[in-house]
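>>> no sequence for this one, just the structure:
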């Protein structure tokens, strides 16, 4: 790892590296999507190469699958493995009860399917992803392309009765054309600023015709690993009710992190 990384990227790397300690040989592992998850995938590749770690990875996007194959991680599908021991993924926001907003990278549908088909979901994030109330990050809603403008209008109409601060919605674009997910769908981003009742919003959105899934992950995450640029890391395990704080030292001489306990 290069010492030239920005503070945010260093924090992401620290969280990703620590999260890989949850992975043991023989596990079926859900591989998340996004910049933080990419660090995790690289670290698992290192462990396979250097430690002989034996796992099967189930990627949540084509780009994660491509990266995993490049790093020598055996890749399978959820249909083939049926169930996963653990999924490790990033998040755009998380609150104190480990409810999440995900989908900034456009892979929310596969991410939610894989996470819910796992014994445990571990989220990796830098400290800036933690919020008191979800909603500052735009909430992605995946919709089918057919009639998307009608679906968008129905979403806006539904939001009138929701406990949210703002109701602006936009179609996610890729330059001058709509962004298309791996499943061939569109994403409508909801700029809500604050979500008062995330559970209600998640349930109501999924009742709208044309909506495939939304980026609210409620009661899915079991633990979060929070990295900071100074090398400190915090592991909050909701299931066990524990909080552990550790430190990872940057060794510029060989550009790796060596773990130690405070």
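Perfect, thanks for sending it. Because the structure is a prediction, the values reported are computed rather than measured.
>>> going by C-alpha atoms from here, please, whenever you check contacts or count neighbours.
Fine.
>>> residue 15 sits in which helix or strand?
helix 7-19 (DSSP states H and E).
>>> C-terminal to the longest helix seen in the chain, what's the next element?
Criterion DSSP state H: the longest helix present in the chain is helix 35-51. Scanning forward in sequence from helix 35-51 by DSSP H and E, the next helix or strand is strand 56-59.
>>> what's that next one packed up against?
strand 28-31, helix 62-70 (3 or more C-alpha pairs under 8 Å, 6 or more residues apart in numbering; DSSP states H and E).
>>> could these go into TSV alongside mean neighbour count and distance to residue 150?
Shown next, in TSV, are the helices and strands packed on strand 56-59 (neighbours: other C-alpha atoms under 10 Å; distance: least, C-alpha to C-alpha, whole Å):
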stretch	mean neighbour count	distance to residue 150
strand 28-31	28	34
helix 62-70	16	29
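>>> try it against this one:
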């Protein structure tokens, strides 16, 4: 089956250009996309949590920051002051990127690791962004990986379509917040995943509540509806209901989120359900 067979735009585009796939990488066993229909729901945070948990459990993990215009994975892992190296590959003229490895052993590649300053904006049109994404995936020296997690930009635009068409995606994780407005927008991504014939592993309902420090009760923030109801509307399994955790936010601001996640048991449910769905 070609990549165009499952594309909702089949027959209406330039298939010769659209159907170009990225070169296969036999060293990567599983490619997992983390996506949402809306920005600001914690997609990069969920990517960081899953990557950290996988590495903690002995897997070789890489993270590709595919949100070219809004990359944030270096900040998530506290490596934003480091820069990836570009080297000539084995005496040839080919340039390869050496990813930054976190304290927990996760290999990370992001455009923010290739620019002089992380605040430098990317003011590019779609085709150039797609080309850079291809280069970061293909020309990064990933080595042997059990999992490559792709932190995708929000929405159903060019990058999302390119990744779903051009890479052998093992499964997709969708991130949302329990709000009707957000669920409506995220539903578009869920439908896109289904139309592309990709395995939807489930949805993470993020920022669903705050836990009272005095009594331990869950205080709903955005909606009185249970997260299960929002997941049912999306037509996806609920992987986890995650709280607003100010301690985790503080650890992220200090560049120590990876160690915080490794020491916490709060995210075990997300990891266990992720592995369960992946092994079905």
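Alright, I've got the coordinates. Because the structure is a prediction, the values reported are computed rather than measured.
>>> TM-score for this pair?
Scored against TM-score structural alignment, normalised by the length of structure 1, the superposed chains reach a TM-score of 0.36; 142 aligned residues with a C-alpha RMSD of 5.2 Å.
>>> show me which positions of the helix holding residue 15 of structure 1 end up buried.
8, 9, 10, 11, 12, 13, 14, 15, 16, 17, 18, 19 (16 or more other C-alpha atoms under 10 Å).
>>> need the longest helix for structure 2.
Max-length helix for structure 2 by DSSP H is helix 180-195.
>>> how about it, which residues are buried there?
Buried residues in helix 180-195 of structure 2 (16+ other C-alpha under 10 Å): 182, 183, 185, 186, 187, 188, 189, 190, 192, 193.
>>> show me what it is packed against.
So helix 180-195 of structure 2, by 3+ C-alpha pairs under 8 Å, 6+ apart, packs with strand 171-176, strand 200-205, helix 227-234.
>>> at 7 Å instead, please
strand 171-176, helix 227-234 (3 or more C-alpha pairs under 7 Å, 6 or more residues apart in numbering; DSSP states H and E).
>>> can I get the helices and strands packed on strand 56-59 of structure 1 in CSV with distance to residue 84 of structure 1?
Putting these into CSV (distance: least, C-alpha to C-alpha, whole Å) gives the following:
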stretch, distance to residue 84 of structure 1
strand 28-31, 5
helix 62-70, 16
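>>> and the helices in structure 2, which stretches?
15-18, 43-56, 73-76, 126-138, 158-166, 180-195, 227-234, 246-253, 257-263, 268-278.
>>> what's the closest of those to residue 95 of structure 2?
helix 126-138 (9.8 Å; C-alpha to C-alpha).
>>> relative to helix 158-166, how tilted is the closest one?
50 degrees (axes from the mean of the first three to the mean of the last three C-alpha atoms, to 10 degrees).
>>> residue ranges for the helices of structure 1, please.
Going by DSSP H, structure 1 shows helices at 7-19, 35-51, 62-70, 78-81, 108-116, 148-159, 198-205.
>>> do you know which of those helices lies nearest residue 246 of structure 1?
The nearest among the helices of structure 1, by C-alpha to C-alpha, is helix 7-19 at 9.4 Å.
>>> next, the angle helix 35-51 makes with the closest one.
Using the same axes, to 10 degrees: helix 7-19 of structure 1 against helix 35-51 is 50 degrees.
>>> which strands or helices does helix 7-19 of structure 1 pack on?
Short answer (3+ C-alpha pairs under 7 Å, 6+ apart): helix 7-19 of structure 1 packs on helix 35-51, strand 118-126, strand 223-227.
>>> just put those in TSV and tack on mean neighbour count.
As requested, these are exported to TSV (neighbours: other C-alpha atoms under 10 Å):
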stretch	mean neighbour count
helix 35-51	20
strand 118-126	24
strand 223-227	26
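>>> ok, residue 142 of structure 1 touching residue 211?
Yes: counting by C-alpha atoms under 7 Å, residue 211 is a contact partner of residue 142 of structure 1 at 6.0 Å.
>>> burial of residue 16 of structure 2, as a residue count?
Using other C-alpha atoms under 10 Å, residue 16 of structure 2 has 8 neighbouring residues.
>>> could I get the buried residues of helix 180-195 of structure 2 as TSV with distance to residue 15 of structure 2?
Formatted as TSV, these follow (distance: C-alpha to C-alpha, whole Å):
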residue	distance to residue 15 of structure 2
182	32
183	32
185	28
186	27
187	26
188	23
189	22
190	24
192	18
193	19
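>>> quick one: which of those is nearest residue 171 of structure 2?
Closest to residue 171 of structure 2, out of all of those and judged by C-alpha to C-alpha, is residue 193, at 9.5 Å.
>>> contacting residues around the closest one?
Residue 193 of structure 2 makes contacts with residue 200, as judged by C-alpha atoms under 7 Å, 6 or more residues apart in numbering.
>>> how far away is it from residue 164 of structure 2?
8 Å (C-alpha to C-alpha, to the nearest Å).
>>> do the same with residue 101 of structure 2
In terms of C-alpha to C-alpha, residue 101 of structure 2 sits 26 Å off from residue 164 of structure 2.
>>> neighbour-wise, which of the two wins?
residue 164 (22 against 17).
>>> ok, residue 98 of structure 2 - how many residues close by?
The burial count for residue 98 of structure 2: 18, using other C-alpha under 10 Å.
>>> I figured it hits residue 88, correct?
No: using C-alpha under 7 Å, residue 98 of structure 2 and residue 88 do not qualify as a contacting pair, with a distance of 10.5 Å.
>>> how many other residues sit next to the residue nearest to residue 247 of structure 1 when sequence neighbours are not counted?
Once flanking residues are discounted, residue 247 of structure 1 sits nearest to residue 232: 4.3 Å by C-alpha to C-alpha, 6 or more residues apart in numbering. If you count neighbours by other C-alpha under 10 Å, residue 232 of structure 1 ends up with 18.
>>> ditto for residue 140 of structure 1
Neighbours of residue 140 of structure 1 using other C-alpha under 10 Å come to 28.
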